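Undergrad: what would the 3D arrangement of this be:
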Amino acid sequence: MVPAHALAAELRSRGHGVMLVTDDRGAKIPGLFDKVPVHILPAGRLGGGPIGWLKAARAVMAGRRAAKALYKEFRPDAVVGFGGYPAFPALLAASSLRIPTILHEQNAVLGRVNRLLAGDAKAIATAYADVERLAPGYHVKTKLVGNPVRESVARLGEMPFPSFDDTAPLKILVTGGSQGATILGQVVPDALGGLPSGLRLRLQVVQQCRPDDIEEVRERYASYNIPAELLTYIEDMPDRIADAHLVIARAGASTIAELTAAGRPAILVPLPSATDDHQTVNAREMAKAGGARMIAQSDFTPQVLGEQVAAIAGEPQALANAAARALSVGRPHATRDLADLVEQVAGGPAAVVVGPAKPDKQSPYFAPVGSPA
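TA: Alright, predicted model coming up:
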């Protein structure tokens, strides 16, 4: 949803009309698409055996019918899909009406929905130079653009890394995605509590937690006298990233895109249950560049994490070096490049008409279809 939001803002700044098509989960994410018409369609999700598949198929077909009706009222010049099952019905409807589609793949492994729809797509935009499960025959219509991030995050890469020396506070941001991650709450406080006193006494932590875990995590930090601000959802993420010297996080595509655009070193713990283990593949580029250290969840213990934090934060210059290496693989212009591709597929920037917020049917109209996944 964040890349879709970033693209929508860029297209609107160029005079295009934009509407969002998503499911009820995507529409509930705060702080996104505030000035964009939102259409909620049934999408379905595979799972639950034959009965679950049947329910999913019915939901997809219902969503496809609703999307076709929507497109006949406001016919888009292009439909941009950001993967996930919420995008599936809207993209199927676009293909059936011969509306050009662009797929954006945020991960280093082409997702299931994008694999199903790649054949009909006019273009496939990728976030990584090497994408697994992308058929060789589709390379001719594939373009590397990166993962769109909010402009406020992209600007961080143009600013100096936060000052850090042997006496300054060490500011750590811990995030596990919009729903948090229980294992981060279980491991990180004990890992930080076991650091040498020279580091531990300088810690300032901001951590995202699941609502059910937050009080237990609070008690763990209190037992080590570590000041920690705990939140169930971080709405001002750009500001939190700006303050951080080190980020401990899952390896979701948007997380890595923001860290590399901002130039922030990280310790990444890929989610092992992610489809096709795509989070492990996502983390490889940043880790290979030296901007991140990757710990498999099976190895993610307080001792291992504590050793990694001490290694990367024990020397002030080591943090700054890792930040520069993270920045070296960032693609801060991904939003601009993806918007250029959308305009190219839809007829070029000459077709842009600057008009009211809700354009008439003759104005360029783009429908990003987003997934909360």
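
Undergrad: every contact and neighbour count from this point should use C-alpha atoms.
TA: Noted.

Undergrad: quick one: the strands in the stretch 1-150 of the chain?
TA: Assigned by DSSP state E, counting those that start in this stretch, the strands in the stretch 1-150 of the chain fall at 17-18, 20-22, 38-40, 78-81, 101-105, 123-126, 142-144.

Undergrad: what helices or strands is the fourth one leaning on?
TA: Other helices and strands packing on strand 78-81, by 3 or more Cα pairs under 8 Å, 6 or more residues apart in numbering; DSSP states H and E, are helix 88-96, strand 101-105, helix 334-346, strand 365-369.

Undergrad: out of the ones you listed, which gets nearest to T22?
TA: T22 lies closest to strand 365-369 among the helices and strands packed on strand 78-81, at 5.7 Å (Cα to Cα).

Undergrad: contacts for that closest one, please.
TA: By Cα atoms under 8 Å, 6 or more residues apart in numbering, the list of residues contacting strand 365-369 from outside reads 4, 8, 16-22, 74-82, 86-87, 90-91, 359.

Undergrad: relative orientation of it and helix 334-346 in degrees?
TA: 120 degrees (axes from the mean of the first three to the mean of the last three Cα atoms, to 10 degrees).

Undergrad: which parts of strand 365-369 are buried?
TA: For strand 365-369, the neighbour count (16 or more other Cα atoms under 10 Å) marks 365-369 as buried.

Undergrad: the stretch 51-200 of the chain: helices as residue ranges?
TA: Under the criterion DSSP state H, counting those that start in this stretch, the stretch 51-200 of the chain contains helices at 88-96, 112-117, 151-154, 182-193, 197-200.

Undergrad: burial-wise, tell me which of these comes out on top.
TA: Ranked by mean neighbour count, the helices of the stretch 51-200 of the chain are led by helix 88-96 with a mean of 24 (mean count of other Cα atoms under 10 Å).

Undergrad: that helix to strand 365-369, inter-axis angle?
TA: Going by the same axes, to 10 degrees, helix 88-96 makes 140 degrees with strand 365-369.

Undergrad: run the chain-centre distance for helix 88-96.
TA: 23 Å (Cα atoms, centre = their mean, to the nearest Å).

Undergrad: quick one more, to check against the first:
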Amino acid sequence: MRVAIFAGGTGGHIFPGISIAEKFRKEEVVFFCSSRKLEKDIFKNLGYQVIHLNINGFRGKPLIEKLLWPFKLANCCLTAFAHAKKYRVDRVLLMGGYVSIIGWVLSKVKKLKLYIHEQNSILGSANKLAYKSSITIFTSHFLNLPNEKLTGNPIRKNFLNKNYDANDNRNKVLIFGGSQGSKYFVENIASTVDSLIKENQIIFQTGGNQPKFKSDNIVYKEFIDDLPSLFDEVKFVICRSGATTVAEIQSYGMPAIFIPLQNSIDNHQLLNAKAACSEGGGIVVEEGESAAEDLINAIGEIQSIDLIQMSKKMKKDIHFEAAKTIANEIKQN
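TA: Sure, this is the predicted structure:
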């Protein structure tokens, strides 16, 4: 048995795929992802066979790139076919994102067993194309689909057995925008949070974005390698609401202010955030004209709330066994 995992574009697709891969022997897995620096950095020391495909997303691109995209897709499909034959792939797992379109084509043409994982509270474009062809579609939220199995979202193993509790070490506030950082965060909220959060150090993940606002109270980091350990020092977070971010926050029980990406496909980040905050474990602030005022109010509110009670309302255990459940299903069918 060998499973091809198609995962690329963002850490939200990649990290759950890696969590599932850890339930197989390394020689049983081949990853297919894009050739961007993000993917190369994530996979470089993991020991998996990784095929980097020269493709990127379609939406929001200039007309010339859209016209060339089908030719890139066809070339990448041929590359995937060749490697699938070389490694004797007999199962395909799609994690969503544009790379998954290639995996779907591979499974159709080569008649391979197809499985899908959807991290978000709404089907992504690639998974929407492919799910009717799948043996099982694993979901993080119940979507009422045929062949659906609700598993939760696989989380990094370092988040297992982690909990929010009252301790004196929680003296930081963490701001992060997902695996690629957030230009909006860096440009729009650094000065606001600095003026409101005086008693706690602010850790601010920037991605590749260069901050202009400077403060002795803000520590800027391009990337955070060990998020679970940092969570142990954090009172609350301000963050985007990609599916993997939300799953890790729920698994830990971290009080959160979510600022969903305004132009996320099908507005999935807003839906993720609202679902996560439905019981009172977090606050949603939407981008827009009133965002600055809403964020000020949200910070004031979260600083006045019992964070232990807020944590209990955020906490969800469904994600802990997701990787194991998905891997076992793929192995047995």
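
Undergrad: the contacts of strand 365-369 of the first structure, buried ones only, as a PyMOL selection?
TA: To isolate the buried members of these in PyMOL, using 16+ other Cα under 10 Å:
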select buried, resi 4+8+16+17+18+19+20+21+22+74+75+76+77+78+79+80+81+82+86+87+90+91+359
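
Undergrad: including distance to E151 of the first structure, could the helices and strands packed on strand 78-81 of the first structure go into TSV?
TA: Below are these laid out as TSV (distance: least, Cα to Cα, whole Å):
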stretch	distance to E151 of the first structure
helix 88-96	27
strand 101-105	18
helix 334-346	9
strand 365-369	18
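
Undergrad: picking that back up, got the helices of the stretch 51-200 of the first structure as CSV, with distance to A262 of the first structure columns?
TA: Formatted as CSV, those follow (distance: least, Cα to Cα, whole Å):
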stretch, distance to A262 of the first structure
helix 88-96, 31
helix 112-117, 28
helix 151-154, 6
helix 182-193, 22
helix 197-200, 24
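
Undergrad: which one of those helices lies closest to A59 of the first structure?
TA: Judging the helices of the stretch 51-200 of the first structure by Cα to Cα, what sits closest to A59 of the first structure is helix 88-96, at 8.5 Å.

Undergrad: post-alignment, the closest one versus the second structure, mean distance?
TA: Average distance, helix 88-96 of the first structure versus aligned residues of the second structure after superposition (mean Cα distance after the TM-score superposition for the first structure): 1.7 Å.

Undergrad: show me what L116 of the first structure lines up with in the second structure.
TA: Alignment note (TM-score structural alignment): L116 of the first structure maps to L129 of the second structure.

Undergrad: pretty sure R331 of the first structure sits against A261.
TA: Yes - judged on Cα atoms under 8 Å, R331 of the first structure makes contact with A261 at a distance of 6.0 Å.

Undergrad: who has more neighbours, those two?
TA: Using other Cα atoms under 10 Å, the more surrounded residue of R331 of the first structure and A261 is A261, with 30 against 23.

Undergrad: the alignment partner in the second structure of that one and V219 of the second structure, how far apart?
TA: A261 of the first structure maps onto S251 in the second structure, with residues paired by TM-score structural alignment. According to Cα to Cα, to the nearest Å, S251 of the second structure stands 26 Å off from V219 of the second structure.

Undergrad: equivalent analysis for I257 of the second structure, please.
TA: 19 Å.

Undergrad: then G57 of the second structure?
TA: For G57 of the second structure relative to V219 of the second structure (Cα to Cα), the value is 32 Å.

Undergrad: cool, D266 of the second structure as well?
TA: 33 Å.

Undergrad: before we move on, what about F6 of the second structure?
TA: 35 Å.

Undergrad: ok, now which ones touch the match of A261 of the first structure?
TA: By Cα under 8 Å, 6+ apart, S251 of the second structure lies in contact with 159-160, 162-163, 315-320.

Undergrad: what lines up with S34 of the second structure in the first structure?
TA: Looks like S34 of the second structure aligns to D23 there (TM-score structural alignment).

Undergrad: you'd agree K72 of the second structure is up against N54?
TA: Yes - using Cα under 8 Å, K72 of the second structure makes contact with N54 at a distance of 7.3 Å.

Undergrad: so where do the helices sit in the stretch 251-373 of the first structure?
TA: Using DSSP H, counting those that start in this stretch, helices in the stretch 251-373 of the first structure cover 253-262, 278-289, 302-313, 316-328, 334-346.

Undergrad: which residues in the second structure does the second one align to?
TA: I take that to be helix 278-289 of the first structure. The alignment of helix 278-289 of the first structure onto the second structure (TM-score structural alignment) spans residues 268-279.

Undergrad: buried residues in that stretch?
TA: So, applying 16+ other Cα under 10 Å, buried residues of stretch 268-279 of the second structure: 268-274, 276-277.

Undergrad: quick one: P211 of the first structure and T232 of the first structure, what's the gap?
TA: In terms of Cα to Cα, P211 of the first structure sits 6 Å off from T232 of the first structure.

Undergrad: apologies, that question was intended for P148 of the first structure.
TA: P148 of the first structure is 24 Å from T232 of the first structure, by Cα to Cα.

Undergrad: show me what contacts the counterpart of K171 of the first structure in the second structure?
TA: Alignment note (TM-score structural alignment): K171 of the first structure maps to K172 of the second structure. K172 of the second structure is in contact with 200-203, 233-236, counting by Cα under 8 Å, 6+ apart.
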